[in-house]
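1. Based on what follows, work out the 3D shape:
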Amino acid sequence: MTKEQWGALQGDLCKTVGQNSYATWLEPLTFESADTDGVLRLSAPTSFFCTYVTQNYGDLLLSKVARVNPGIRRIAISAASMRKAPAPKPATVEAPQPVAARKDLPGAPLDARFTFDRFIVGKPNELAHAAAKRVAEGGQVTFNPLFLYGGVGLGKTHLMHAIAWELRERSPELTVLYLSAEQFMYRFVQSLRERKMLDFKEMFRSV
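-> So this is what the prediction gives:
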């Protein structure tokens, strides 16, 4: 398996899982190496990414890769930040940062393409766009929470990312967290197992 072969698979993966899921979970994966023992090694931004992608997309990735290179029998995904060698000045080591401004609030990364100025407004989504813009301006709104519902490809994910980007730009001191339902449930179950429900509640109340 080569880096070029991995790159050629991206279009197929995007079609299989959909643009939103691909951009969130599979596009951030980076090809590292393919060992002679049949292991394809990929890196992900965070350890949570590793766990989530392995559990939810591991079998799909392996089947797609095996079609291109039957010699690959296993996929190993590791966190890029964990794989870095210790540096004399740890504070200067750059790693992909999640949307949350605080270290204890890791979430899904924001897509830089999903901003308001790149959103295409049409009849099906003009109301949602106006409501999202109002939320992003900050301050009190008559609708709280903002609930977006609609068909595939109308821009729900785009608007959520756009709100987060706008809020971060307008008020850098705010704690903004972008999180999928799956990630929320993962953290909830993890907190139950570790008996840390108070910490779980406080984390989300601090947003």
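2. For the rest of this, base every contact and every neighbour count on C-alpha atoms.
-> Will do.
3. mind listing what's buried in the lengthiest helix in the chain?
-> Scanning the chain for the longest helix, with DSSP state H as the assignment, gives helix 47-68. Buried residues in helix 47-68, counted by 16 or more other C-alpha atoms under 10 Å: Ser47, Phe48, Phe49, Cys50, Thr51, Val53, Thr54, Gly58, Leu61, Leu62, Val65.
4. From Glu169, how far off is the last one?
-> By that I understand Val65. 40 Å (C-alpha to C-alpha, to the nearest Å).
5. Going along the chain, name the helices of this structure.
-> Applying DSSP H to the chain gives helices spanning 3-17, 19-21, 47-68, 80-83, 126-136, 156-170, 181-194, 197-205.
6. which one of these lies closest to Glu32?
-> Within those, the stretch nearest Glu32 is helix 3-17; the backing value is 7.9 Å (C-alpha to C-alpha).
7. and the direction of that closest one versus that of helix 47-68, what angle?
-> Taking axes from the mean of the first three to the mean of the last three C-alpha atoms, to 10 degrees, one finds helix 3-17 and helix 47-68 inclined to each other by 100 degrees.
8. who does helix 3-17 touch, helix- and strand-wise?
-> strand 30-34, helix 47-68 (3 or more C-alpha pairs under 8 Å, 6 or more residues apart in numbering; DSSP states H and E).
9. So for that helix, what gets flagged as buried?
-> By 16+ other C-alpha under 10 Å, the buried positions in helix 3-17 come out as Trp6, Leu13, Cys14.
10. can you tell me how far Trp165 sits from Ala132?
-> With distances taken as C-alpha to C-alpha, Trp165 is found 12 Å from Ala132.
11. shouldn't Ser43 be in contact with Met82?
-> No: using C-alpha atoms under 8 Å, Ser43 is not in contact with Met82, being 9.7 Å away.
12. between the two, who's got more neighbours?
-> The residue with more neighbours, out of Ser43 and Met82, is Ser43; 22 against 14, by other C-alpha atoms under 10 Å.
13. here's the other one to compare against:
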Amino acid sequence: MTEDTSHHHPEPTGQTPPLSIDQLTAGWERVRDRLRTDLGDNAWRHWIKNLQFIEKAGASIILGAESKLATSRVSGQYTDRLRANFKLEWPEVDNVEIRHVHRTATMPPKPAQASGQPASSVRARAMDDFEDFGGRLDPRMTFDNFVVEKPNEFAHAVALKTAMSENPQFNPLFLYGGVGLGKTHLMHAIATHIRENFAHRRVIYMTAEAFMHHFVKAIRHQDTMQFKERFRSVDVLMVDDVQFIGGKDSTQEEFFHTFNALVNDNKQIIISADKSPTDLKGVEERLRSRLNWGMVANINPTTFELRLGIIESRNEAEGIGLSHQVMEFLAHKITSNVRELEGALNRIVANKMINGDPITIDSVRVILADVLRASNRQVSMGEIKREVARHYNIRLEEMHSKRRSRNIVLPRQVAMFLAKNLTSNSYPEIGQHFGGRDHTTVMHAVNKVESMMNEDATMAEDIAMLRSLLHASNQP
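-> This next block holds a predicted model:
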């Protein structure tokens, strides 16, 4: 009998068929997920999350990093783990190479957006509009490196929800807080997230002063119609430091009409200021009322835990080499705001790069002598107690008394909270300044005030005002 060969498959050639883009993308995602479990969230966010899969060339994997620091760090510390994880996907892999590339080099390509245009062209158009008319984003200000603690967790949560929603959830979103507490960081993080995940949406981010500048320029050139069209055709309008339009009647009038037009068209508005809408000076009542329409989120002054978290995050991300004792020292000593703390860290890093000396508490005292002198001048335990007693209209001696009526206990707790956040005293040391109270009493007071600040905007504003008064009264 003759063998029927009509249904036989061709002999294998020994060559592996090339992987599709979908297969490469899925494999890379599985590698990333496993590394997140292996490395932990912090290291994964800083070094793995933003790597770009460029190509698989035979037994080699080419990945891209967006900075020279990331290229160096990943090449030096993580290529072995990357190679081991890639081998689980494709056993032939024996090499992983990290290259320094720009964001646009990302491979495999993302699918086209709903508009039908390629993702790259949509993103380029949105970026062009953003750079031409709005302010530039700081790539360092993202949600990934925003350190979250009790003073800012609510503001962070609503900012993230707003950024992740293609349709407005809170309109407007109004973020407010003192200087250097993270308002601008959250604004940039929202804009960056929208641009990267909803590239077809047109975003304009600018300061209130820039808005006023463009408006005045449009009037001067008799081009107000183009100004109106430009602002009213965006999907997301973000205005930072809106308090600066206080007293500028014409600018407020135009902003009022722009606000109404965008809200009526279901477009997102995000605003920041140093005060709540109700307390903005020189701003018309009708505009303040509209700013209160949506979600108002306060960013409270920093706590010791938040400052320590910020220092720890940068220390790990940049490999600064700070000991825990040095980090605690900085968190205790630099209490005014995040911006000053970041500046102090920058000086320490620069000094280490130039001199190469180890970073100790003694060397930090020398590097930051002027900052620490100012910090030491800022506040004392006695000044805290006097200012709080004056604010709540109680006698100073009540701070040390055994009385437990609410009108005495609350001011005492507030003073303990401020002492913990504005001085370097430990819990037991603070207790000694308040009638020899136990350290657990001080801890309870600090936690109680933090909780009240998160739940009660009036309490948060009282604490912010007391801090401002204490800082102002101790300036040289």
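14. Would you mind reporting the TM-score between them?
-> Laid over one another, the chains give 0.49 as their TM-score (TM-score structural alignment, normalised by the length of structure 1), with 111 aligned residues with a C-alpha RMSD of 2.3 Å.
15. circling back: now flag whichever of the buried residues of helix 47-68 of structure 1 is closest to Asp199 of structure 1.
-> Closest to Asp199 of structure 1, out of all of the buried residues of helix 47-68 of structure 1 and judged by C-alpha to C-alpha, is Phe48, at 17.9 Å.
16. Enumerate every residue touching the closest one.
-> Not one residue lies near Phe48 of structure 1 by C-alpha atoms under 8 Å, 6 or more residues apart in numbering.
17. and it, how far is that from Arg187 of structure 1?
-> Phe48 of structure 1 is 10 Å from Arg187 of structure 1, by C-alpha to C-alpha.
18. could you pull out the strands for structure 2?
-> Ranges of strands in structure 2, per DSSP state E, are 52-57, 60-65, 95-100, 173-177, 203-207, 236-240, 268-273, 295-299.
19. deepest of those strands, which one?
-> The highest mean neighbour count among these, using mean count of other C-alpha atoms under 10 Å, belongs to strand 173-177: a mean of 26.
20. how about the strands of structure 2, which one is nearest Asp22 of structure 2?
-> Nearest of those to Asp22 of structure 2, taken as C-alpha to C-alpha: strand 52-57 at 12.4 Å.
21. by how many degrees do that closest one and strand 60-65 diverge?
-> On the basis of the same axes, to 10 degrees, strand 52-57 of structure 2 is oriented at 160 degrees to strand 60-65.
22. Strand 52-57 of structure 2 - contacts with which helices or strands?
-> strand 60-65.
23. Can you name every helix or strand that the strand it packs on contacts?
-> Using 3+ C-alpha pairs under 8 Å, 6+ apart, strand 60-65 of structure 2 is in contact with strand 52-57, strand 95-100.
24. related to what we said a few turns ago, Asn20 of structure 1: which of the buried residues of helix 3-17 of structure 1 is nearest?
-> Cys14 (8.5 Å).
25. Ok, which of the strands of structure 2 comes nearest Arg467 of structure 2?
-> Arg467 of structure 2 sits nearest to strand 173-177 of all the strands of structure 2, at 12.4 Å, using C-alpha to C-alpha.
26. quick one, that closest one and strand 268-273 angle?
-> Using the same axes, to 10 degrees: strand 173-177 of structure 2 against strand 268-273 is 10 degrees.
27. neighbours of Leu198 of structure 1, just the number please.
-> Neighbour count for Leu198 of structure 1, taken as other C-alpha under 10 Å: 10.
28. how close does it get to Val189 of structure 1?
-> Distance, Leu198 of structure 1 to Val189 of structure 1, using C-alpha to C-alpha: 13 Å.
29. again, but for Gly11 of structure 1
-> In terms of C-alpha to C-alpha, Gly11 of structure 1 sits 34 Å off from Val189 of structure 1.
30. Show me which positions of stretch 362-373 of structure 2 end up buried.
-> Going by 16+ other C-alpha under 10 Å, stretch 362-373 of structure 2 has these buried residues: Val364, Ile367, Val371, Leu372.
31. ok, the last one touching Ile361?
-> Spelled out, that is Leu372 of structure 2. No: with contact defined as C-alpha under 8 Å, Leu372 of structure 2 does not reach Ile361; the gap is 11.9 Å.
32. Grab the nearest non-local neighbour of Leu160 of structure 2.
-> Ile190 (6.9 Å; C-alpha to C-alpha, 6 or more residues apart in numbering).
33. Can you verify my assumption that the one you found contacts Lys161?
-> No: contact criterion C-alpha under 8 Å: Ile190 of structure 2 and Lys161 do not qualify, at 9.3 Å.
34. Which of those two has more residues huddled nearby?
-> Between Ile190 of structure 2 and Lys161, Ile190 has the larger neighbour count (other C-alpha under 10 Å), namely 24 against 14.
35. And the more buried one, how far from Glu153 of structure 2?
-> Going from Ile190 of structure 2 to Glu153 of structure 2 by C-alpha to C-alpha gives 15 Å.
36. likewise Leu306 of structure 2?
-> 10 Å.
37. Next: Ala472 of structure 2.
-> 27 Å.
38. ok, now Thr458 of structure 2?
-> Counting by C-alpha to C-alpha, the separation of Thr458 of structure 2 from Glu153 of structure 2 is 17 Å.
39. Same question for Glu55 of structure 2.
-> From Glu55 of structure 2 to Glu153 of structure 2 the distance is 39 Å (C-alpha to C-alpha).
40. before we move on, what about Glu387 of structure 2?
-> Applying C-alpha to C-alpha, the value for Glu387 of structure 2 to Glu153 of structure 2 is 28 Å.
41. do Ile367 of structure 2 as well
-> 32 Å.
42. try Leu291 of structure 2
-> Going from Leu291 of structure 2 to Glu153 of structure 2 by C-alpha to C-alpha gives 21 Å.
43. So between these two, which is more surrounded?
-> For the pair Leu291 of structure 2 and Glu153, the greater number of neighbours falls to Leu291 (23 against 17), based on other C-alpha under 10 Å.
44. If you tally nearby residues, what's the number for the residue nearest to Lys3 of structure 1 when sequence neighbours are not counted?
-> Excluding the flanking residues, the one nearest Lys3 of structure 1 by C-alpha to C-alpha, 6+ apart is Phe31, at 6.1 Å. Phe31 of structure 1 has 19 neighbouring residues, counting by other C-alpha under 10 Å.
45. Done for today, thanks.
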